[in-house]
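kindly generate the corresponding structure for this input.
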Amino acid sequence: MVKLSDYVVTFIEKEKVRDVFLVPGRPNAHIIDSIGRNTNMRYVCFKSEEAATMAAEGASKLSNRPAVVVLSSGASGTNALTGVADAWVDSTPLLVISGQTRTDEITSGAVRQLGIQELDIVQIVRPITKYAVRIEDANSIRYHLEKAVHLARTGRPGPVWIDLPSDLQGMDIDEDELKPFQPPGSPGSGGDGETDEKIEEAIRLVREAERPVLLAGNGIRLAGAQQSFLELVDRLALPVLTSRRGADLMPDDHPLFFGRPGTYGQRSANFVIQNADVILSIGSRLSLPQIGRNPKAFARAARLIVVDIDKHELGKPTIRPYQAICCSAGEMIRRMQEKLSEGQRRDISAWIQRCREWRSKYTEPRPNGHPPEDRLDAYAFIRILSQSLKPGEIVCVDGKAPLTFVMHSFRFKEGQRLISASGLENTSFALPAAMGSCINSNGREIVCLCEYRGFQKNAQELETVNKYRLPIKIFILDTGGYYIKDTQQDYFGGRYVASESEEGITAPDIRQIGAAYNLPAFQLSTRRDLESNLPEIVQKPGPFICDVRIDKSQKFEPKIVYTVKPDGKWIAKPLEDMYPFLDREELKANMIVDLLEEE
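Have a look, this model is predicted:
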């Protein structure tokens, strides 16, 4: 016989999970005790469930393996929702185990609450998990654990949740009597004749194209296929673009890499994708930030071949695939490698040269100069930071402004990793994710880029950073307000309602926060600071925090903007027509495809 909570922890250990991210409470006391008695497990206590879940997210995104979060009940579960939603949207495998009140205190029917801290968390999380279940029979624990972990990591990965009442945690169970889970055939594994024919047709289309492009997404990393992807690129010898989550799949200095397209992408990359005649998209879900908010204008002259493990992504209304292939990115790459021959292909040297010209001329986001020396430009900060980092370093970044600046100006080197939560544009993600990445990688130094409001949501975890002496280099980008002010200036007559420091959107002195948690603190506020001090600061050992005072007039440029019609309808520009606008003749000269007429 074995105590059920001991069985759960041993199961986690057998899944090669070493680190558990947790917040203790009475409803999970048995599980906490079992973790503490297991000499092969490490646990990290967080101040908040939001941070614990996002730390597990960071660990999972770095390792490509399920990470484990242990929570209590009631508010402990609801506090974790943002992290779980992140994992759902970004296809990140997580196993969340929550404590629950006793089985005889769980309400049913119309009674809202019966037990202490009781809440039906399973019904709340079911829409944002691949599997969510409350254990009602102690002898079903093996089945549900095995099923949950199987679903978390197979097909399109994602979070799973097991809710475990406190009285069941302490029960003794007979391992020999436990029913196992028998997994069905793996979805998206391919192998059928129809998929073979589609792959052969995709190869033919790419080989015959005049202007082919390969768009690579994070599904390639989720499939563990990064190296085989690079080998495929060498064999196909065609231009490559990456999605936001796939930005670290290949170094920027690769001769076939031409950038990151999108609504806030690089102008040069947008020219490449908009002028393509065949696009092979592998592992990218072609989100609206990727293709723009005018989907009909996206790659309008191209035959779009979309490879996705999720059949629902292939049928969504914002894309019109010429060919849709439902299989994993890894399976697609492997089978393309098998089917590729050394046969004749069209000469695309002129097309590659054109892509190089675009990259040379239009990649820098602000070619017309930078703010004066007494101000700090965000793009220049990211550029100098990027130049100062070594190959193989790990960068965790918040959503919105920090991620946008990184997508424009960071130049990835060999082996560097980008850990982000781009699906929800989560602005409180970077700090806990950096902690999880650091713990998962046995204490490697992590560079952390925080949005200053989001940083304050999890600033309490600086005590955890200090306690475990996690070598995290935390840069906090203070932009002086919300970036809705960009939209307010462009479309609402410059009325900055609830978006600037004058409206109450203020931040404390970051250096004093550092002192409170016994962390060294630095500040950058001018271009002179940036050029003379940032390279030196980056080389200092972490942990430390650095307050980066971005120029308050900083804008996202280039970007896709809207035309506002007399009837109030907003029409997004196509990806090639970014603001600040090029002269119409210059834009026309850069388009092989016909320009769209204004609607």
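
all contacts plus neighbour counts: C-alpha atoms, from now on.
Noted.

residue ranges for the helices of the stretch 51-200 of the chain, please.
Taking DSSP state H, counting those that start in this stretch, the helices of the stretch 51-200 of the chain run over residues 75-78, 81-89, 121-125, 141-153, 166-169, 193-208.

pull the number of nearby residues for residue 193.
9 (other CA atoms under 10 Å).

nearest to residue 31, out of the helices of the stretch 51-200 of the chain?
helix 166-169 (7.0 Å; CA to CA).

got the buried residues for the closest one?
166-169 (16 or more other CA atoms under 10 Å).

please apply the same query to stretch 149-166.
Buried, per 16+ other CA under 10 Å, within stretch 149-166: 149-153, 155-166.

residue 442 in helix, strand or coil?
Three-state assignment for residue 442 (DSSP: H, G, I helix; E, B strand; the rest coil): coil.

pull out the buried positions in stretch 467-477.
Neighbour-count burial for stretch 467-477, counted by 16+ other CA under 10 Å, picks out 470-477.

same question, stretch 222-234
222-223, 225-226, 229, 232-233.

all strands of the stretch 1-150 of the chain, in order?
Remark: strands assigned in the stretch 1-150 of the chain by DSSP state E, counting those that start in this stretch are 2-3, 19-22, 42-45, 67-71, 94-100, 131-134.

redo those as CSV? Include mean neighbour count and distance to residue 13.
CSV is the format used below for the strands of the stretch 1-150 of the chain (neighbours: other CA atoms under 10 Å; distance: least, CA to CA, whole Å):
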stretch, mean neighbour count, distance to residue 13
strand 2-3, 14, 15
strand 19-22, 25, 9
strand 42-45, 16, 10
strand 67-71, 28, 10
strand 94-100, 28, 13
strand 131-134, 21, 21
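
now those in TSV, with distance to residue 275?
Converted to TSV, the strands of the stretch 1-150 of the chain look like this (distance: least, CA to CA, whole Å):
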stretch	distance to residue 275
strand 2-3	63
strand 19-22	47
strand 42-45	50
strand 67-71	41
strand 94-100	39
strand 131-134	42
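
residue 380: what's it in contact with?
residue 409 (CA atoms under 8 Å, 6 or more residues apart in numbering).

quick one: it from residue 480, how far?
17 Å (CA to CA, to the nearest Å).

second input sequence below; structure requested for side-by-side comparison:
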Amino acid sequence: MAETIKVSDYICERIHVLTGSRHVFLLSGGGMMHLLDSVGRSELTTIPMHHEQAAAIAAYAYGRTVNSTGVCFATSGPGATNTVTAVAAAYTDSVPMLFVSGQVSTLFSQRAHGLRQRGFQEFNIVDMVRSSTKYVSYVEKAADIRYELEKACFLARAGRPGPVWLDIPLDVQAASIDPQTLRPFDPATEGLADCNPAPSAQLVASILDKLRTAQRPLLVLGHGVWLAGARQRVAQLLDVLQIPVQTTWNAIDLVPENHPRYFGRANAYGPRYANFVIQNADYLLTIGARLGVQHTGYNVESFAREAFLDMVDLDADEAHKPFLKVDRFSRCDAAALIDALIAAAPTVQAPAAWQDYCARMKARYPVAPQLQEVAEQAYVDPYYFFDALSGELPEDALVPLGSSGTAFTVSGQAFKPKAGQRVFHAKGMASMGFGVPSAIGACVAGCGKMAITVVGDGGFQLNIQELQTIVHNRFSIKIFVINNDGYHAIRVTQENYFQNRYVGSTASSGVSLPALSRIANAYGIAYRQIASNDAVVENLRGVLGNPEPEIIEVIVDPGKHLMPKLGSYIKADGTMASKPLEDLLPLLDREEFRANMFTRPLE
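The predicted structure is shown next:
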């Protein structure tokens, strides 16, 4: 007689094999009661949390930390809908994730009846997440579970990665199946065997030829390199291609700051030197970088305008964005291209004059001030803080940064990664509330290693309930909270464009924040405050030398404007336009600016 098991048992037995994850993040609920029982009896470890959004964010960060597929379970109805922000973040950031939701029994389903709802806490989550997942399926038949689970997990990582979702009714969760009789998923029979093509020999030869003949070549490495599992080969690639290199904000840790040919992360918020370098290149090779609008600037036509733009990515649609001039797009796997370049290339050396220019720009336009420049300030300078934090962190640090406001922007500008660190933020959604649950996910993925996050005081209020998850599990997590009186970004926007008409951004317009010391005390977490620049380094060493969880309040100027950044101007016809990426606020003296340009300036 064939041995049968429950569908929910089968799912939990297969998750590690199919995703690489050994942990499941969840908030318990009746709609997934069989999944709960099965995961509790499985070899997987559950991380229960206090909100489904936080559980989903933690799973996102878990996957990003170790480059696996993060797993989140959610109950039906509100449990599933609460995860949607994290689903969108995984989709925009190309992060593979597996969501498994419980659903009401097929006997009480609204499907096929045209009803909004029939069962208790029933909601059609499948249609809700369809536009932000690579694959979503309502598993109506127990016999389909192997096919659906294998297909979902395959698609999560095949081609451009992203989240997938399986919605499983209660009666299907509880159904008995014989695993030996289940139909498998076969990528080849569904035309999915070549999702990650290798580069042709002709492409590799052409790239090398262009690198050798270019006067001002630049290599840009994006998050796609991480996703392809090629991070460990980057150092070898840079030994072969001895040309200037940059990374994207979503690949902040691919190249260490102290690499002699690393020249930052171009962005609408700078750094200034990085923008000068990318805008003056005459050959631009991008690997796994989608070249979003923050990377190119809002004046997209002016991006790399005198360069041959050679774009390598798995998503051809990214090459056809409006106004972006891509001279050659090649759809191939980032790891395969990097391996081919390493294998095929004798050393390629950029002209000395170009390398000297890049080094000169980096030295002339540093992002962070020195301590002596800010020692007398009444507040902590956020740029100095991130520079100091970068300097004090060890080479194996886990740094899942906050994804909104000052913490997001200044970290992207000023953080200096070291070799072996894992540093990331959820750039696509740039959502408040990511920092604390991201730190939990990273800490779990790192087997309890200390995780460090930096969040804004406004964003800290979202998912603050997960402080109890940290306390309960004694996770070694350090939470630096940038206190700038909350909601700094929208406050500055209202000052610049709406004559200081504050709405929902100040105490007088309805938003106030509690004392962080009282929050720390309520949860039983250690607390300290850093209020001056000369106290930063000493406090950082104290924080990092103690494994216990801690909240560290960093007092910064509420009126501090984040610079450099792209600015806009009014054209003769009254419409607004943006400056090219190299021409950041505060504007340089025009003679100095022109002296930095190989490319014809647009003024």
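
quick one on the thing from earlier: nearest to residue 372 of structure 1, of the helices of the stretch 51-200 of structure 1?
Nearest to residue 372 of structure 1, of those and by CA to CA, is helix 81-89 at 38.1 Å.

what range in structure 2 matches that closest one?
Under TM-score structural alignment, helix 81-89 of structure 1 corresponds to residues 84-92 of structure 2.

how much does that stretch stray from structure 1?
With mean CA distance after the TM-score superposition for structure 1, stretch 84-92 of structure 2 departs from structure 1 by a mean of 0.4 Å once superposed.

what's that stretch in contact with?
53, 56-57, 60, 96-97, 129, 132-134, 161-163, 426-429.

now stretch 472-490 of structure 2
Applying CA under 8 Å, 6+ apart, the set of residues contacting stretch 472-490 of structure 2 is 405-407, 436, 439-440, 443, 448-458, 460, 470, 505-506, 512-513, 543, 547-559.

6 Å - rerun?
Outside of stretch 472-490 of structure 2, the residues within contact range by CA atoms under 6 Å, 6 or more residues apart in numbering are 405, 450-458, 505, 547-558.

so what corresponds to residue 52 of structure 2 in structure 1?
Residue 52 of structure 2 maps onto residue 49 in structure 1, by TM-score structural alignment.

was I right to think its match contacts residue 77?
No. In this structure, residue 49 of structure 1 is not within contact of residue 77 by CA atoms under 6 Å, at 7.5 Å.

tell me, how many neighbours does the equivalent of residue 558 of structure 1 over in structure 2 end up with?
In structure 2, residue 558 of structure 1 lines up with residue 564, judged by TM-score structural alignment. Applying other CA under 10 Å, we find 19 residues neighbouring residue 564 of structure 2.

can you count the residues close to residue 145 of structure 1?
22.

aligned partner of it in structure 2?
Per TM-score structural alignment, residue 145 of structure 1 is aligned with residue 149.

over to residue 202 of structure 1?
In structure 2, residue 202 of structure 1 lands on residue 207 (TM-score structural alignment).

with residue 481 of structure 1 instead?
Match for residue 481 of structure 1 (TM-score structural alignment): residue 486.

show me where the stretch 301-450 of structure 2 has its helices.
Counting by DSSP H, counting those that start in this stretch, the helices of the stretch 301-450 of structure 2 are 334-344, 352-364, 371-374, 382-392, 405-414, 435-445.

quick one: which of the ones you listed is nearest residue 600 of structure 2?
Between residue 600 of structure 2 and the helices of the stretch 301-450 of structure 2, the tightest spacing by CA to CA is seen for helix 352-364, at 16.2 Å.

and the closest one, what's buried?
354-355, 357-359, 361-362.

do stretch 179-190 of structure 2 as well
179, 185, 187.

wait, the second one touches residue 147, no?
Read it as residue 185 of structure 2. Yes. Using CA under 6 Å, residue 185 of structure 2 is in contact with residue 147, at 4.7 Å.

where's the aligned residue in structure 1 for residue 331 of structure 2 relative to residue 17 of structure 1, distance?
Alignment note: residue 331 of structure 2 maps to residue 326 in structure 1; criterion TM-score structural alignment. In this view, residue 326 of structure 1 and residue 17 of structure 1 are 30 Å apart by CA to CA.

tell me which of the two has more neighbours.
Neighbours per residue, other CA under 10 Å: of residue 326 of structure 1 and residue 17, the larger number sits with residue 326, 22 against 19.

state the distance from the more buried one to residue 187 of structure 1.
9 Å.

what does residue 168 of structure 1 give?
Taking CA to CA, one finds residue 168 of structure 1 at 33 Å from residue 187 of structure 1.

now residue 462 of structure 2: which helix or strand?
Using DSSP states H and E, residue 462 of structure 2 sits in no helix or strand.

that one matches what in structure 1?
Using TM-score structural alignment, residue 462 of structure 2 lines up with residue 457 in structure 1.

just tell me what residue 499 of structure 1 corresponds to in structure 2.
By TM-score structural alignment, residue 499 of structure 1 lines up with residue 505.

contact partners for that match?
Residue 505 of structure 2 sits in contact with 487, 491, 511, where contact means CA under 6 Å, 6+ apart.

the same query, at a cut-off of 7 Å, please.
487, 490-491, 511 (CA atoms under 7 Å, 6 or more residues apart in numbering).

same thing with residue 381 of structure 2?
So residue 381 of structure 2 contacts 533, 556 (CA under 7 Å, 6+ apart).

aligned partner of it in structure 1?
Mapped onto structure 1 by TM-score structural alignment, residue 381 of structure 2 lines up with residue 377.

try residue 421 of structure 2
That one, residue 421 of structure 2, aligns with residue 416 by TM-score structural alignment.

all strands of the stretch 251-400 of structure 1, in order?
Counting by DSSP E, counting those that start in this stretch, the strands of the stretch 251-400 of structure 1 are 278-282, 303-308, 323-326, 394-397.

ok, the stretch 451-599 of structure 1 next?
472-478, 521-524, 544-549, 562-564, 570-572.
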